[in-house]
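Q: Sequence and computational prediction follow.
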Amino acid sequence: MPLDADAILRLLDAKTSYTRRAGRYVGHEDGFALVDMGDERFQARWASGGFVPVVNDTVWVETIANGSDRVVFMTGPVGPRPGVGVVSTVADPLVTVTTDFGDFQMPFAGDTPPTSGDTVGISWSSGPWCSKLSTSPDEPAQPPGPIGGGGRVQVAEFRAVDAGTTHSNGDWWQAQVWAADNNDGAWFFGSQVRDTIPAGATFESLQVFINRIQKQGAAPNWALHSSASKSGVPSFTGLGAWHPGGNGWQTPPFAAVMFDALKGGGSALGFGFPNGGYNKFASLAQDGMSGALKISWKG
């Protein structure tokens, strides 16, 4: 006998599902990590090998659901946390440590600061600090060269960790992202894009997930900003006007410019609208994919 619609839905509900999103660590409570994703705050189990983030760190949050049962895990930071570096400058009580993934300022263990050129080990849990090593670790083996074509294409999806609209004064009065006069709308990604895509990467493609719930008037004026989260009013750098052709994954005409600005070494952390028409895009509570990025690159 064929299954009716309700029976099919019950079977689908019983399937185990898995999702992975980036969130913002905001503290801990009752033995759980607290993570903000969009306009919601979640309790997450610790599954990060003892790593404790610093408040406002961007972290990975993984959810396993089976029917109405759901378990949320915080599995660690977005982006690399190098374990070894070389001291470049000393300004007691902080030193600057150069690593394969950039320069970091941090305190040091002990009463005597390391000196420039010293190799140090780095601990990242509850905030970075370093300690001088007795000897330098062995140099890692060199990876094989790329097989033709300049390396394989890599693809990653980045969901916004927050979004909203302000009356250009930091009030963030609206959870939807508006492109409208006297309003600034924006999506925020922490530093996950910059931490994932290296500075030397070359552009392949970039798409934005569109869920526009109102289209009216002139095209939205798209722009980049350098804010990791909703704090004050973003400083925008214009990209241009663009009416997306529909909802779902869409390729903006300035995709390559966005890529160069958002990757490692770039000047931007997110994007939005300083103005433009009277267009409204879904909040993250309405659609967790709103404003998401799908980026492919080489290198």
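A: Right, received. Where do you want to start?

Q: hey, let's count contacts and neighbours off CA atoms from now on
A: Noted.

Q: His243 is in contact with Trp222, correct?
A: No - counting by C-alpha atoms under 8 Å, His243 is not a contact partner of Trp222; they are 9.6 Å apart.

Q: Of these two, give the one with the bigger neighbour count.
A: Applying other C-alpha atoms under 10 Å to Trp222 and His243 shows that Trp222 carries more neighbours, namely 24 against 13.

Q: Chain neighbours aside, what residue packs nearest to the more buried one?
A: With sequence-adjacent residues excluded and distances taken as C-alpha to C-alpha, 6 or more residues apart in numbering, Trp222 is closest to Phe273, at 5.0 Å.

Q: looking at it, the one you found is touching Asp184, isn't it?
A: Yes - assessed by C-alpha under 8 Å, Phe273 is found in contact with Asp184 at 5.7 Å.

Q: and for the two, which residues touch both?
A: Contact with both Phe273 and Asp184 is made by residues Trp178, according to C-alpha atoms under 8 Å, 6 or more residues apart in numbering.

Q: the more surrounded of the two?
A: More neighbours surround Phe273 than the other of Phe273 and Asp184, with 30 against 26 (other C-alpha under 10 Å).

Q: what's the helix or strand for that one?
A: Using DSSP states H and E, the element containing Phe273 is strand 270-275.

Q: Which elements pack onto the helix or strand just after that strand?
A: Sequence-wise, the next helix or strand downstream of strand 270-275 (DSSP H and E) is strand 278-281. Here strand 278-281 touches strand 177-180, strand 212-214, going by 3 or more C-alpha pairs under 8 Å, 6 or more residues apart in numbering; DSSP states H and E.

Q: Tell me which of those is the most buried.
A: Highest mean neighbour count among those (mean count of other C-alpha atoms under 10 Å): strand 177-180, with a mean of 27.

Q: Alongside the first one, take a look at this:
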Amino acid sequence: MSPTSADKIAEQLAAVPELDASTIGVFAGVDGDQAVVNLDGNQLRVPALGAHWPIVGDGVRLLRVGKTYLLLGPVKQRATVGKVLTAGSPRCTVEYPPGSGVSDLMGYPTNVTPAVGDVVLIDWQGEAAGTVVAVVTAAAGQVTPVPPPPPPSGGSGRQTFTAIDSGSFQGRWWTNKVYASASNKSAFFYGSKVGDTLPNDAVIDAISIYLSPERNSGNQPRIGTHGYQSNPGGQPVINNLVSLANASGWVPLPTSFGDQLKAGAQWGVGFDGAGFAIFRGTQQDGQAGALDITWHT
């Protein structure tokens, strides 16, 4: 039977990359045509969707599409209207927005001489600071937001938790890479952010880990949970071990792992004693070991 138009539309929609929950990083600069963003101790180079670069040090929102992060823009928009506190050349001191107590030195057009008390328009395009683009007689009025409707009972969430550190132990912690082998115990560490974020009454719908293998051979690697927010210094204990038939890309994990992590009974995941796989660590891949968790309450 030939496919219907509805079947074709469904196939096209299935091919659209999945959009994951956004996360917050810090803008660190520009490398060619990519933004450099610090995220949980890792430095990523990602495409930017905005019309101009954020300012270095800005909190920025990232969206993962498939295996790629995209920079959407700054988390907090800066005020575009300010008031001149002190005149000067080549910069004047501008408070933004007026009455906030927050001020900065800003340049201005050569055909304008801002005076104390002037209301000015600010352009934030650039990597260092804002620039006065015009002196105006008054700022535009603000529209009062419409209050939101009351939230429904219950809720759901999805978030990606990147690892803050990783490593392998063989008599000592000897590499940032994560080895799944008979002679190593290894782990990804996340601090306390997974347990701090997931509600205690959350029902875990799905949990996956991002694995970036340099080598994947031998028996199936065994992954489990551990009780460390950071490197314990000594040999780690890996609990709740299961074997992974596939250990590349986004790999599903038992939802029971999420139950352990949400309650703080365990804080991360690791490998113990099977296979001979070598996975990139946090120093080689900013997404290495990232956990993608979906839940509802």
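A: Structure's in. What do you need? From a predicted model like this one, the values you see are computed outputs, not experimental measurements.

Q: State the distance from Gly27 of structure 1 to Gly277 of structure 1.
A: Per C-alpha to C-alpha, to the nearest Å, Gly27 of structure 1 is found 39 Å from Gly277 of structure 1.

Q: same check, this time on Gly23 of structure 1
A: The gap separating Gly23 of structure 1 from Gly277 of structure 1 is 31 Å, by C-alpha to C-alpha.

Q: what do you get for Asp6 of structure 1?
A: 43 Å.

Q: Tell me which of the two has more neighbours.
A: Gly277 (16 against 9).

Q: Quick check: the gap between the more buried one and Ala180 of structure 1.
A: For Gly277 of structure 1, the distance to Ala180 of structure 1 (C-alpha to C-alpha) stands at 5 Å.

Q: Give the residues shared as contacts by the two.
A: Overlap of the contact sets of Gly277 of structure 1 and Ala180 (by C-alpha under 8 Å, 6+ apart) consists of Pro220.

Q: Buried residues of whichever strand or helix holds Thr89 of structure 1, list them for me.
A: Element membership of Thr89 of structure 1, judged by DSSP H and E, is strand 84-91. Buried positions in strand 84-91 of structure 1, judged by neighbour count with 16 or more other C-alpha atoms under 10 Å: 84-90.

Q: Reformat those as CSV; add distance to Arg70 of structure 1.
A: Converted to CSV, the buried residues of strand 84-91 of structure 1 look like this (distance: C-alpha to C-alpha, whole Å):
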residue, distance to Arg70 of structure 1
Val84, 37
Gly85, 40
Val86, 43
Val87, 44
Ser88, 46
Thr89, 47
Val90, 47
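
Q: any idea where the helices of structure 1 begin and end?
A: 5-13, 192-196, 255-262 (DSSP state H).

Q: Contact partners for Ser181 of structure 2?
A: 221, 272-277.

Q: what's the answer for Gly164 of structure 1, then?
A: With the criterion set at C-alpha under 8 Å, 6+ apart, Gly164 of structure 1 makes contact with 172-178, 185-187, 283.

Q: Could you work out the most separated pair of the residues you listed?
A: Using C-alpha to C-alpha, these span at most 14.3 Å, a distance reached by Trp173 and Trp187.

Q: Settle it for me: which of these two has more neighbours?
A: Neighbours per residue, other C-alpha under 10 Å: of Trp173 of structure 1 and Trp187, the larger number sits with Trp187, 31 against 12.

Q: which residue packs closest to that one, ignoring adjacent ones?
A: Ala163 (4.3 Å).

Q: swap in Lys15 of structure 1?
A: Asn66 (5.7 Å).

Q: give me the number of residues near that neighbour?
A: A count of neighbours around Asn66 of structure 1, defined by other C-alpha under 10 Å, yields 14.

Q: Would you mind finding the match for Glu157 of structure 1 in structure 2?
A: Using TM-score structural alignment as the criterion, the counterpart of Glu157 of structure 1 in structure 2 is Thr160.

Q: Dump the helices and strands packed on strand 278-281 of structure 1 into a markdown table; add distance to Asp287 of structure 1 as well.
A: Output for these, formatted as a markdown table (distance: least, C-alpha to C-alpha, whole Å):
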| stretch | distance to Asp287 of structure 1 |
| --- | --- |
| strand 177-180 | 12 |
| strand 212-214 | 10 |
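
Q: The most centrally placed residue in structure 1 and Ala268 of structure 1: what is the separation?
A: Central residue of structure 1 (C-alpha atoms, centre = their mean): Gln192, 2.8 Å from the mean position. Relative to Ala268 of structure 1, Gln192 of structure 1 is positioned 11 Å away (C-alpha to C-alpha).

Q: what helix or strand is Gln12 of structure 2 on?
A: helix 5-14.

Q: what range in structure 1 does that helix sit on?
A: Using TM-score structural alignment, helix 5-14 of structure 2 pairs with nothing in structure 1.

Q: Contact partners for the match of Glu157 of structure 1?
A: The neighbourhood of Thr160 of structure 2, defined by C-alpha under 8 Å, 6+ apart, consists of 20-23, 290-293.

Q: Lys298 of structure 1 too?
A: Lys298 of structure 1 neighbours (C-alpha under 8 Å, 6+ apart): 150-154, 201-204.

Q: mapped onto structure 2, which of those hold?
A: Mapping the contacts of Lys298 of structure 1 onto structure 2 (both residues aligned by TM-score structural alignment, their matches' C-alpha atoms under 8 Å) leaves 151-154, 201-204 still in contact.

Q: which of the residues you listed lies closest to Ala256 of structure 1?
A: Closest approach between those and Ala256 of structure 1, by C-alpha to C-alpha: Phe203, at 6.5 Å.
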